[in-house]
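[1] Requesting a structural model of the entry that follows:
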Amino acid sequence: MAETIQAEMAASVWKILVAQGDHVEEDDPMMILESMKMEIPVLAESTGTVLKVYVAEGDHITSGQPLFDVEAE
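    Below you'll find the model as predicted:
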């Protein structure tokens, strides 16, 4: 079953650490956001495979915006 990981706050995408098809473990860092000069990691919510990446480095995102789809194992 796929789950969508959403942004918890408005921020800029500083670095994307995974790509479509990558395997992630629960709590693995998937992306680093930047907001007010702070780096905020986005962590995998479960073990699985990245199905889709919705954003690119440098994008400005809003709260609730989809970031990744992950197929949970």
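
[2] Please make it C-alpha for all contacts and neighbour counts, starting now.
    OK.

[3] can you give me the helices for the chain?
    For the chain, helices defined by DSSP state H do not occur.

[4] what residues are up against D59?
    Residues near D59 by C-alpha atoms under 8 Å, 6 or more residues apart in numbering: S12, V13.

[5] try it again with 10 Å
    Residues near D59 by C-alpha atoms under 10 Å, 6 or more residues apart in numbering: A11, S12, V13, W14, L33.

[6] Equivalent analysis for G64, please.
    When contacts are counted by C-alpha under 10 Å, 6+ apart, G64 touches I5, Q6, A7, E8, M9, A10.

[7] next up, for comparison:
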Amino acid sequence: MQKIYSEVSGSIWKVEVVAGQTVAAGDVLMIVESMKMEIPVESPSAGTVRDLLVAEGEAVQDGQWLLSLD
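    Here you go, the predicted model:
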């Protein structure tokens, strides 16, 4: 299992994946909005989305666990 963390504080603007979805390295998993900028959270490797721990509109902190990949 690989944990994906937020690199900035902000809010989840859009979630692009669902649990069980297969993703490739570089796919955008979600977008975090911070200071009116949209920061994509990309998959570091191929895998399957295991758990989504945040929802659209939710506030997140730098370093917060967002989702996990298998």
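
[8] what TM-score do we get after superposing?
    The pair, once superposed, lands on a TM-score of 0.97 when counted by TM-score structural alignment, normalised by the length of structure 2; 70 aligned residues with a C-alpha RMSD of 0.5 Å.

[9] Between all of the contacts of D59 of structure 1, which two are separated the most?
    Greatest spacing in the contacts of D59 of structure 1, by C-alpha to C-alpha: A11 and W14 (8.9 Å).

[10] any common contacting residues for those two?
    I32, L33, E34, S35, E39, I40, G58, D59, H60.

[11] Enumerate every residue touching whatever residue of structure 1 lines up with W13 of structure 2.
    Aligned against structure 1 by TM-score structural alignment, W13 of structure 2 finds its counterpart in W14. Residues near W14 of structure 1 by C-alpha under 10 Å, 6+ apart: 31-35, 39-41, 56-60.

[12] Among those residues, pick out the one closest to V50 of structure 1, please.
    Looking across those and measuring by C-alpha to C-alpha, the closest to V50 of structure 1 is M31, at 12.2 Å.

[13] re earlier: buried subset of the contacts of G64 of structure 1 as a ChimeraX selection?
    Only the buried members of the contacts of G64 of structure 1 end up in this ChimeraX selection, burial being decided by 16 or more other C-alpha atoms under 10 Å:
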select :5,6,7
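
[14] From the contacts of G64 of structure 1, which land in strands?
    Counted as lying in strands by DSSP state E, out of those, are I5, Q6.

[15] Thanks a lot, catch you later.
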